[in-house]
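**Q** sequence first, then the predicted structure, then my questions.
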Amino acid sequence: MASTLLPLATFFLLLSASYLRIAGAEAEPLTSLKLNSPILQESIAKQINENPEAGWEAAINPRFSNYTVGQFKRLLGVKQMPKSELRSIPVISHPKSLKLPKNFDARTAWSQCSTIGRILGHHLLARNPPIFTGHCGSCWAFGAVESLSDRFCIHFDVNVSLSVNDLLACCGFLCGSGCDGGYPLYAWRYLAHHGVVTEECDPYFDQIGCSHPGCEPAYQTPKCVKKCVDGNQFWKKSKHFSVNAYNVKSNPYDIMAEVYKNGPVEVAFTVYEDFAHYKSGVYKHVTGYALGGHAVKLIGWGTTDDGDDYWLLANQWNREWGDDGYFKIQRGTNECGIEEEVTAGLPSTKNLVREVTDMDADAAMLLSQIKNESDGTLLLKEGVEENASTVDGQSASCTQAKTEKRIFRA
C-alpha cells in the first residue's frame, strides 16, 4: 500500500492555511503590489474623518510612517486555535449578582501597580529603551506576560515586571512559532507549567541597528539561553508562574467581571488596514482589508458622553501610536472579534518566598495562609469569594482571591 504521509513542507502549508481565519474574519489574500504598498494612506484617514458615523479619529501615525502592508502584518502574531482544542479549555463565567461600575480603569483601581499603567513594549529595563516589537509578531507573548505581571501586584502586592523574552524564546513550538506568531492560550499554559523569569533577568531582545520603524530584515525569534543577563540572579529562582490557564466566557458581563475581580486579561481580535490609522475615539472597522490577528491587554471599559460603550485596551506599539499608546473599541457587539478570545490565569505563589521578605507583614501573613494550590485551585483562608466562577456552567473549585486593597493591609 502506498504511503499516505504528506511531505513535511506540504503539511505545514496546509496547517498555516487552516489558521487564515483570525478572530472572526477571513484574512484576505493580498497581492505582491498590495503587500509592498505603504500601510498608512491619506485616503483611508480622510474617509474615516469625513464619516460622521465612524465615531473615531484617524491620523498618519509616525510609528508606521515607513511601514509597508507586509511589514505591518509581521506585527500581527495571533494564530487561531483549532475548534477541537477550544472545546477542551476551561471557560470561566461569573455570577450575575456582581454590581459592576459604568466605567472602570484598572490603572486607577489598582494605582499601586506600576505595570498596569505601562504601555506594552514601553519597558524601562529594555536593552535599548523604549523598545518596540519591530517586525516580530510577539503580541501573543506580550499580552500574556503583561497581564500576569499586573495580577501578581493585584493579588499579592508584588510589583514585578515579567520577561516577554523568556516566553517568546523558550516556549518554542509549544506556543507556536515565536516571532512568526503564537497562541495566547498556549502562552498561558506555558506560564502555568514552566513560568517566566523577571524582565531584569531576561530583558526583551533588541537587535542593534534594526529597531526603527521600517527596518529590515525581519526580526528572528531570539534564542532561549536560560541565563540571567547580569549573572547575579539564578534563572530558576527568578521564575514566576500562573496557577492555571482559562478562557473567559464570550460576553461583555463576564469579561467585565473577570477584569473587575482579577485584573487585566489578554484579548485577540482581527486587525484591518484602518486600525493602523487609529488616533482617538471608539474604534469600529470602517474600511480596508483584514490583515491578521493581534493580541493586546484589556484594562477597563466605559461609555462615552454620546452613549457609545467601549473597551479600554493597551497596545504594544509605544506611545506614538493611537491615544498615547491606548485605544478604545466598541463594546457589546464583538467588534472585530474582540470578545471571542479572552484568556487569563491566576498568579501562583510558587517562588514568591524570596519576595515576601521584602513585603509588609500583612502581605506576608496573607501568603502564609495559603493552604492548597493544585489542579488550578487557589485557596485562601480569608478574603475569598466562594464559587466566584463556574467552568463550562458547573461549579468550579477555583476560589478566587478578592482584589480589594484591604485584603493586603490592616
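**A** Now that the structure is in, tell me what you want to look at. Numbers count the residues shown, from 1 in each chain.

**Q** C-alpha from now on. contacts and neighbour counts both.
**A** Fine.

**Q** make sure residue 227 is indeed in a strand.
**A** No. Membership of residue 227 in a strand is not supported by DSSP: H, G, I helix; E, B strand; the rest coil, which gives coil.

**Q** give me the neighbour count for the closest residue to it other than its chain neighbours.
**A** Excluding the flanking residues, the one nearest residue 227 by CA to CA, 6 or more residues apart in numbering is residue 235, at 5.7 Å. Residue 235: 18 surrounding residues under other CA atoms under 10 Å.

**Q** middle-most residue in this structure, spatially?
**A** Per CA atoms, centre = their mean, the C-alpha nearest to the average position across the chain is that of residue 143, at 1.7 Å.

**Q** that one: what's it in contact with?
**A** Residues counted as contacts of residue 143 (CA atoms under 8 Å, 6 or more residues apart in numbering) are 120, 184, 265-267, 295-297.

**Q** and residue 11, that one's in a helix?
**A** Yes. Assessed with three-state DSSP, residue 11 lies in a helix.

**Q** longest helix in the protein, please.
**A** In the chain, assigned by DSSP state H, the helix with the most residues is helix 139-156.

**Q** run the chain-centre distance for that helix.
**A** 8 Å (CA atoms, centre = their mean, to the nearest Å).

**Q** does anything pack onto the strand ranked longest in the chain? Which helices or strands?
**A** Counting residues, the longest strand in the chain under DSSP state E turns out to be strand 290-303. Here strand 290-303 touches strand 104-105, helix 106-109, helix 139-156, helix 252-262, strand 265-272, strand 309-314, going by 3 or more CA pairs under 8 Å, 6 or more residues apart in numbering; DSSP states H and E.

**Q** at 7 Å what do you get?
**A** The contact analysis (3 or more CA pairs under 7 Å, 6 or more residues apart in numbering; DSSP states H and E) places strand 290-303 against strand 104-105, helix 139-156, strand 265-272, strand 309-314.

**Q** please name every helix or strand in contact with the first one.
**A** Strand 104-105 is packed against strand 290-303, with contacts defined by 3+ CA pairs under 7 Å, 6+ apart.

**Q** repeat for the last one
**A** Counting contacts by 3+ CA pairs under 7 Å, 6+ apart, strand 309-314 packs against strand 290-303, strand 326-330.

**Q** 10 Å - rerun?
**A** With contacts taken as 3 or more CA pairs under 10 Å, 6 or more residues apart in numbering; DSSP states H and E, strand 309-314 sits against strand 104-105, strand 265-272, strand 278-283, strand 290-303, strand 326-330.

**Q** what about versus this one:
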Amino acid sequence: MLIIFLLLPLTLAFDPHLLSDEYIERINTKQSSWKAGRNFPEDTPLEHLSSLFGAIRSVIPKAYPIKTHDPDLIASLPESFDPREKWTNCPSLNEIRDQGPCGSCWAFGAVEAMTDRWCIHFGSQFHFSAQDVTGCDTKDSHGCFGGDPWQAWEFWNTDGIVSGGNFNSKQGCRPYEIPECIHGKNCSGGNVAYCVKECQEGYDTSYENDKKFGTKPYLLDGEDNIKAELFKYGPLEVSFIACPDLYHYKSGVYKCTMDTSECKGHAVKLLGWGIENDTKYWLLANSWNTYWGELGGFFKFLRGENHLGIEDVVTGGMPKNSDDINK
C-alpha cells in the first residue's frame, strides 16, 4: 500500500491569500507554540511553493528491518541533544541546502543525513549529491515530481551515490543543477533533474569511482529508539504530512494550524531533540535555503505525539567503506 501526495499546484481558494500578511497573522492567532512570519515575498508563484513538497509517504512492509536500541542507552539519554555540539569536526551538520523549485525534498533529506553520517563514521567530509539521487533514482520515485525517502536509502545501498554540492558550487562530481528561487527569480515549476552518469568537467575522479555506498536501510520505531539512534550514529530522514502554514514558520515548536486535507508529503533531515516552554520537539533541517525558518533553515517540530505522521517512517543506514561494498 502506498500513500501518495501528488505535486499538484496550490489552487485552493485560500481566504485570505496564502502569502498575505493577514494569512500569516491568522496563524499566529490560532496558536502560541510557534511564530509565523514572512519567508517568501508576497508575489512568489504558488506553483513554486507547491513544488517544495515532494515526499511519497510509503507504508513500509513489515518485513523491512526495524532497529531497536539497548534500554540502558535509552535510559541514559539527555533531555536535549544537538549533534552540532557533539561532532564539531563535521561542518555539514550546520549546513542548509536548497532544493529550488523541484519536489526533491525526498532526496535532499536523505543525502544530507548520509553526508553527516559519513563524516561521523569516517571522520572526513563527503557531500552526497542530491542531483545524482533526484535524477538517477527512478524506482518508485519521479525526480522533481516527488519520490520515496525510503527508496533514496535503498539507492545508496544498491547503486551508490557520487559527491555533489549546491547549485553553482562546482563542488564534487555532480553538483545540483536546479537554481534557487530567490526574490521571484528562477521560480518556475516543472523542472527536470536529469541523470548524467559522468562527473562535471575538471573533476579528477570518474563517476563510478566517486560512488560511495551505504548498508541496507532500516527504520526506527518509537520516540526512544529514534533518540538513541540520533545520539549514537547521527541524523536520520523523516517524512510528514506538511501543511501550507509551514511556509511561514519563523520560530518555536511547530504544530499544524489547519485542515490537513490541504497538506502534502514533505521530507527533511532529523538532527536531535529538546524541550521549549515545556513542549517537546524534534530538531530538523529543511532544504529551503537559509532565509527560511529559525537560525537559518532549521526548525523545531512537536515530538512524541506522531504529529502529522512524523514518527511513522524514520529512515537510516550506515556508510560502508570501500572494502565492504559487496556486503
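**A** Nice, thanks for sending it over. Since the structure is predicted, the reported quantities are computational estimates derived from the model, not experimental observations.

**Q** how alike are these chains, TM-score-wise?
**A** The TM-score (TM-score structural alignment, normalised by the length of the second structure) is 0.88; 315 aligned residues with a CA RMSD of 2.7 Å.

**Q** picking up where we left off before, among the helices and strands packed on strand 290-303 of the first structure, show me which one is buried the most.
**A** Mean neighbour count (mean count of other CA atoms under 10 Å) peaks for helix 139-156 among those, with a mean of 28.

**Q** any chance of the helices and strands packed on strand 309-314 of the first structure in TSV, plus distance to residue 223 of the first structure?
**A** Shown next, in TSV, are those (distance: least, CA to CA, whole Å):
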stretch	distance to residue 223 of the first structure
strand 104-105	36
strand 265-272	25
strand 278-283	34
strand 290-303	22
strand 326-330	30
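
**Q** nearest to residue 190 of the first structure, of these?
**A** Nearest of these to residue 190 of the first structure, taken as CA to CA: strand 265-272 at 14.6 Å.

**Q** and the closest one, which stretch of the second structure?
**A** Under TM-score structural alignment, strand 265-272 of the first structure corresponds to residues 236-243 of the second structure.

**Q** now find how far off-centre the matching stretch is within its chain.
**A** Put simply, stretch 236-243 of the second structure sits 7 Å off its chain's centre (CA atoms, centre = their mean).

**Q** mind putting the helices and strands packed on strand 290-303 of the first structure into TSV with distance to residue 81 of the first structure?
**A** What follows is those, written out as TSV (distance: least, CA to CA, whole Å):
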stretch	distance to residue 81 of the first structure
strand 104-105	29
helix 139-156	12
strand 265-272	11
strand 309-314	22
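
**Q** of the ones you listed, which is nearest residue 367 of the first structure?
**A** Using CA to CA, the nearest of these to residue 367 of the first structure is helix 139-156, at 7.8 Å.

**Q** how big's the offset between the closest one and the second structure?
**A** Helix 139-156 of the first structure, aligned to the second structure and superposed, deviates on average by 0.7 Å (mean CA distance after the TM-score superposition for the first structure).

**Q** got the angle between that helix and strand 265-272?
**A** 150 degrees (axes from the mean of the first three to the mean of the last three CA atoms, to 10 degrees).

**Q** ok, then the element right after helix 139-156 of the first structure?
**A** Counting by DSSP states H and E, the next helix or strand C-terminal to helix 139-156 of the first structure is helix 164-170.

**Q** what's the match for the residue nearest to the centre of the first structure in the second structure?
**A** Checking TM-score structural alignment: residue 143 of the first structure goes with residue 109.

**Q** again, but for residue 196 of the first structure
**A** Matched to the second structure by TM-score structural alignment, residue 196 of the first structure sits across from residue 161.

**Q** tell me the contacts of that match?
**A** 111, 114, 127-133, 136-137, 152-153, 155, 173-174, 207-208, 210-214 (CA atoms under 10 Å, 6 or more residues apart in numbering).

**Q** then residue 222 of the first structure?
**A** So residue 222 of the first structure contacts 165-166, 168-170, 178-179, 204-207 (CA under 10 Å, 6+ apart).

**Q** distance from stretch 303-322 of the second structure to the middle of the chain?
**A** For stretch 303-322 of the second structure, the gap between its own C-alpha mean and the chain's C-alpha mean amounts to 11 Å (CA atoms, centre = their mean).

**Q** revised request: answer the last question for stretch 162-170 of the first structure.
**A** 13 Å.

**Q** residues in the second structure matched by it, start to end?
**A** Going by TM-score structural alignment: stretch 162-170 of the first structure matches residues 128-136.

**Q** in the matching stretch, what's buried?
**A** 128-136 (16 or more other CA atoms under 10 Å).

**Q** go on, stretch 256-264 of the second structure?
**A** For stretch 256-264 of the second structure, by 16+ other CA under 10 Å, it's 256-257, 263-264.

**Q** now do it: distance from first to last residue.
**A** 12 Å (CA to CA, to the nearest Å).

**Q** who's in contact with that stretch?
**A** So stretch 256-264 of the second structure is in contact with 4-8, 10, 12, 26-31, 34, 50, 52-57, 240-246, 301-302, 307-308, going by CA under 10 Å, 6+ apart.

**Q** buried ones among those residues?
**A** Here, 16+ other CA under 10 Å leaves 4-7, 10, 27-28, 34, 50, 52-57, 240-246, 301-302, 307-308 buried among the contacts of stretch 256-264 of the second structure.

**Q** just the strands in the stretch 51-200 of the first structure please.
**A** Ranges of strands in the stretch 51-200 of the first structure, per DSSP state E, counting those that start in this stretch, are 56-58, 91-93, 104-105.

**Q** TSV for those, including distance to residue 310 of the first structure?
**A** TSV is the format used below for the strands of the stretch 51-200 of the first structure (distance: least, CA to CA, whole Å):
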stretch	distance to residue 310 of the first structure
strand 56-58	12
strand 91-93	20
strand 104-105	11
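
**Q** of all those, which one is nearest residue 246 of the first structure?
**A** So among the strands of the stretch 51-200 of the first structure, strand 91-93 is nearest, using CA to CA, at 5.9 Å.

**Q** circling back to that earlier point, which of the helices and strands packed on strand 290-303 of the first structure sits closest to residue 365 of the first structure?
**A** helix 139-156 (10.9 Å).

**Q** circling back to that earlier point, how about the buried residues of stretch 256-264 of the second structure, which pair is most distant?
**A** Between any two of these, the greatest separation by CA to CA is 14.4 Å, found for 257 and 264.

**Q** residue 72 of the second structure -> the first structure?
**A** Using TM-score structural alignment as the criterion, the counterpart of residue 72 of the second structure in the first structure is residue 97.

**Q** just give me the neighbour total for the closest residue to residue 364 of the first structure other than its chain neighbours.
**A** Once flanking residues are discounted, residue 364 of the first structure sits nearest to residue 356: 5.6 Å by CA to CA, 6+ apart. By the criterion of other CA under 10 Å, residue 356 of the first structure has 19 neighbours.
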